[in-house]
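Okay, here's the prediction I keep looking at, along with the sequence it came from:
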Amino acid sequence: MGPLQIKELLQQTPDAKSVTLKGWVRTKRESKNAIFIALNDGSTIHNIQAVAAPGQFSAELLLTVTTGSCLKITGQLVASQGSGQAVEVKIDDIFVYGTADVDSYPLQPKRHSLEFLREIAHLRPRTNTFGAILRIRHSLAFAVHQYFNEKGFFYLHTPIITASDAEGAGEMFRVTTLDLDKLPRTDEGVINFKEDFFGREANLTVSGQLEGELGAMALSKIYTFGPTFRAENSNTTRHLAEFWMIEPEMAFFELEDNMELAEDFVKYVIRYALENCKDDLAFLENRLAEEDKNKPQNERSIPLLEKLNFVVENAFERLTYTEAIDILLKSKPHKEKKFQYPVGWGIDLSSEHERYLVEKHFKKPVILTNYPREIKSFYMKLDDDGKTVRAMDVLFPGIGEIIGGSQREDNYEKLLERVHEVGIDPEVIWWYLETRKFGTAPHSGFGLGFERLVLFVTGMSNIRDVIPFPRYPKSAEF
């Protein structure tokens, strides 16, 4: 099983028993009375202090014990003489697995900018900030699977390579084995994809939803949780080219059921993080507070734990898109022309509008429903008025939309009409349409971008900092 991790050792009784530590040096300092080495193995945000007597080890050995070096330390677990931790290790032996050159190791004991750390993504998990983010990311992923398992859902692995575009946006990465220097062409001069590996055009998926619906129409309740891709040339703080999506699909669920599930789910996973990531969240909250000291009062963030508890403790407000537009039209920011983007029925709400509803008007998370059909996807069920669809978006403080979903159109003729309306070739998704011909049923689902969730829970401001190795325009280094 190997040695105990530092997280476990910090909880042990200081009874002078022999222990073995393995990890990376965060700091080393020497005084006339002792040598102090702070070691971290990634299991916790906290370091463990190891102490040696002056002259106990050769100068040559101590020169290799620098920030970033990897060590194995054996010694006795004793009560700490310093403040901040109950135990420390009185060193008996040091073995150096690997040294870190003090002149070239980029992670020195000082504050580094997030922009700099993105340039060294192979090392940034060793920092306190990114160690905390990655541990929280793990806990949230675990909570996702645990929640759906407890609720009787089946985990469905949907394709990463697909010939369909679930969102109809066309911003997809092409998958091909064709020789780009010798592309086969038809008599009309277009690329002949019949000679490609799959015999047709293929892309990396933007969503597992369409295939997820197929699973739900047999297993009743499924969820997908996997990588998705969008070739959108965007350099904003909220977009990635490669990201992970959580997409449950449920047979016999209508819009109200879908809203109930979305609220229960997101509260569950955030509550799990609050209960199991206390030290990491406390660190990130303090980090955010330090950043906010340099900002004007009106630009400061809601304290992280307050924001998370705000979501967990409040019932989500539910209203229609039409009701939301009416509220925005009557709002002070609209009347004083302080909104950057115009307000009117038929617009796709911007983040500032969504945040106004959550943070200023209702002061609680909001679920908006029944959006205009023109601004939503083809697969959403048409309302009786013919103008709106049974869509729902969950809006959070500080971020706006975090979940998007809908009741899916289960009527074959209506779905086919929408497919033609938005310009999708029915032959491409014949299998999706056929489910409406063979035992159709009401069904619903939603999508949650996992990185958006991690962004919200950690309080980070850039989505590139909540995934280990971000992919965005002109960047696929690591």
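That came through, no problem.

okay, CA-based contacts and neighbour counts for the rest of this
Will do.

how about the closest residue to residue 349 other than its chain neighbours, what does it touch?
Using Cα to Cα, 6 or more residues apart in numbering and skipping residues adjacent in sequence, the residue nearest residue 349 is residue 343, 7.9 Å away. Contacts for residue 343 (Cα atoms under 8 Å, 6 or more residues apart in numbering) come out as 325, 328-329, 334, 349.

repeat for residue 419
Residue 419 sits next to 378, 425-426 when contact means Cα under 8 Å, 6+ apart.

Next one: the residue nearest to residue 349 from residue 350, what distance?
Per Cα to Cα, to the nearest Å, residue 343 is found 9 Å from residue 350.

Equivalent analysis for residue 131, please.
For residue 131 relative to residue 350 (Cα to Cα), the value is 33 Å.

Looking at the two, which is more packed in?
More crowded of residue 131 and residue 350, by other Cα atoms under 10 Å: residue 131, with 19 against 15.

And what about the more buried one, helix, strand or coil?
Recorded secondary structure, residue 131: helix (DSSP: H, G, I helix; E, B strand; the rest coil).

Grab the nearest non-local neighbour of it.
Nearest residue to residue 131, sequence neighbours excluded (Cα to Cα, 6+ apart): residue 125, at 5.1 Å.

repeat for residue 322
Spatial nearest neighbour of residue 322, excluding adjacent residues (Cα to Cα, 6+ apart): residue 345 at 6.9 Å.

want to compare, so here's the second one:
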Amino acid sequence: MIRIVDLLNQQPVGETIEVCGWLRTRRDSGALSFLEINDGSCLAGLQVVAEESLANYATEVSRLTTGCSLRIQGVLVASPAKGQDVEVQATTITVIGWADPETYPLQKKRHSFEYLRSISHLRSRTNALGAVARVRSTLSFAIHRFFHEQGFLQVHTPVITTSDCEGAGEMFTVTSLEPAQMQGSAPFSGDFFGRRAGLTVSGQLQAEIFALSHSRVYTFGPTFRAENSNTSRHLAEFWMLEPEMAFCDLNGNMEMAEVMIKYLVKAVLAECAEDLELFDRFIARGVHKKLTRLSDRPFVRLTYTEAIAELERSSRRFDFPVQWGLDLQAEHERYLCEEVAQAPVIVTNYPKKIKPFYMRLDDDGHTVAAMDILVAGIGELVGGSQREERYDLLAQRMTEAGLDLDQYSWYLDLRRYGSVPHAGYGLGFERLVQFVTGMSNIRDVIPFPRTPGSAPC
């Protein structure tokens, strides 16, 4: 059996082939039926010509409807039809599975993404969501390829953790106890792990352990945040890419992140041209041009103070206030990269009060060696920093953040024993997929979105 994408690319005309897929459409013309099948390997379908001389033409082929699964045997021939190079002259058509036309929810018409979210077990069969799946797979593979070429070691950090990296208190608790068993001043002392544990919001802290023994590492996996936000930008379960580099400062961190983003964008441009054309035509006009420009131009760098000054000079009326010391909101981030720089922007040196405890304190004592990469249509795509490698300053920041130093003694040990400057960043994978596809809702770039009140499949 051969994939449709291979048939269309290799075009072994004259050969007898076998191909399987799902029926998109059937059109009858006299003594012929024209079937379009797709197996998910590419956007394009394969036309199959079925003559009424087939043994099961009257009993099965003429009854085929959208969604049926088929095995086709036949000869690949040059196609006289416009818009396709080859087609299959069927010698045998086997119906593997029927699809009831009265209840099958996908027909040859455009369905809203909101409707498709209600049938998440079938939506990957549509053109747009199928294309998203292929782009997502290409990006995932390109991430591993990039870091392998750069000499990074992949580390599998835990999904269950006792450390709240962001300190925001938005972790999902993992427990084997019933509510009535959670009593007293230490309600989790009798729990499975003997202490409170949760689903990870980041693998960064554990990745730092291996960065300080293997120099260059990355972790790429699911993370979880119990943030009760039902918007087009938030998920309760999402994937994070988090590289960590020893002997690296903020500048090296920014350079690595910029090179990586350009590498990933070029991979999609090279390997997903047909899918990008669909997004450019039907989802987000100009997305192909946007990606091409990003891969060819340097990112613009601004300090947080410079970014605030740009926003204050703007005649734009923002919904959220612009003031030094307040965090940038998505509307501010998009304005900076879409209208001020007209390119991706790297904002650095944020006020320490709005950033986590692990970020390295700048010499001014008021800002930290942080960086965010902002892109059009999304806002923040990457967030990172040089980590605080100085024991005393880190312990002070942790105390100010209200963290139990005993609980994080292992993290402080990394500063006691052979500490070095090191840096890293996190990239929200779904935001990257959104950026390269132009999809407006983050729920449509992950196969099975988990959001407040919703966890299908």
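The structure has been received and is ready for your questions. In this text, all values refer to a predicted model and were calculated from it rather than measured experimentally.

one step back: for PyMOL, what selects the buried ones among the contacts of residue 419 of the first structure?
To isolate the buried members of the contacts of residue 419 of the first structure in PyMOL, using 16 or more other Cα atoms under 10 Å:
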select buried, resi 378
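
Inside helices: which ones of the contacts of residue 419 of the first structure?
Among the contacts of residue 419 of the first structure, no member is found in helices (DSSP state H).

Closest one to residue 204 of the first structure out of the contacts of residue 419 of the first structure, please.
Among the contacts of residue 419 of the first structure, residue 425 lies closest to residue 204 of the first structure (Cα to Cα), at 18.7 Å.

Compare the contacts of residue 343 of the first structure and tell me which is most surrounded.
The most crowded member of those, judged by other Cα under 10 Å, is residue 328 (22 neighbours).

For the alignment partner in the second structure of that one, which residues are in contact?
Matched to the second structure by TM-score structural alignment, residue 328 of the first structure sits across from residue 311. For residue 311 of the second structure, the contact set (Cα under 8 Å, 6+ apart) comprises 322, 332, 336.

mean shift of the one helix or strand residue 311 of the second structure maps to relative to the first structure?
Here residue 311 of the second structure is covered by helix 304-313, with elements defined by DSSP states H and E. Compared with the first structure after fitting, helix 304-313 of the second structure deviates on average by 1.1 Å (mean Cα distance after the TM-score superposition for the first structure).

Downstream of that helix, the next helix or strand is which one?
Next helix or strand after helix 304-313 of the second structure toward the C-terminus (DSSP H and E): helix 330-335.

Where does that next one end up in the first structure?
Going by TM-score structural alignment: helix 330-335 of the second structure matches residues 351-356.

In contact with the aligned residue in the second structure for residue 210 of the first structure, which residues?
In the second structure, residue 210 of the first structure lines up with residue 205, judged by TM-score structural alignment. Contact partners of residue 205 of the second structure, counting by Cα under 8 Å, 6+ apart, are 165, 411.

I'd like to know how far residue 69 of the first structure sits from residue 465 of the first structure.
Going from residue 69 of the first structure to residue 465 of the first structure by Cα to Cα gives 25 Å.

Between the two, which is the more surrounded one?
Taking neighbours as other Cα under 10 Å, residue 69 of the first structure and residue 465 compare with residue 465 leading, 25 against 21.

What is the equivalent residue in the second structure for the more buried one?
In the second structure, residue 465 of the first structure lands on residue 444 (TM-score structural alignment).

these two touch, right, its match and residue 112?
No: between residue 444 of the second structure and residue 112 there is no contact, the gap being 11.1 Å when judged by Cα atoms under 8 Å.

Residue 54 of the first structure against residue 32, yeah?
Yes: Residue 54 of the first structure is in contact with residue 32 according to Cα under 8 Å; the separation is 6.9 Å.

more neighbours, the two?
Taking other Cα under 10 Å, residue 54 of the first structure and residue 32 do not tie; residue 54 has more neighbours (13 against 7).

Might you report the residue contacts of that one?
Neighbouring residues of residue 54 of the first structure by Cα under 8 Å, 6+ apart: 32-35.

What segments of the first structure are helices?
So, for the first structure - with DSSP H - the helices run 6-9, 59-64, 114-119, 128-150, 209-219, 255-276, 278-292, 304-313, 321-330, 332-335, 351-355, 412-421, 430-434, 450-458.
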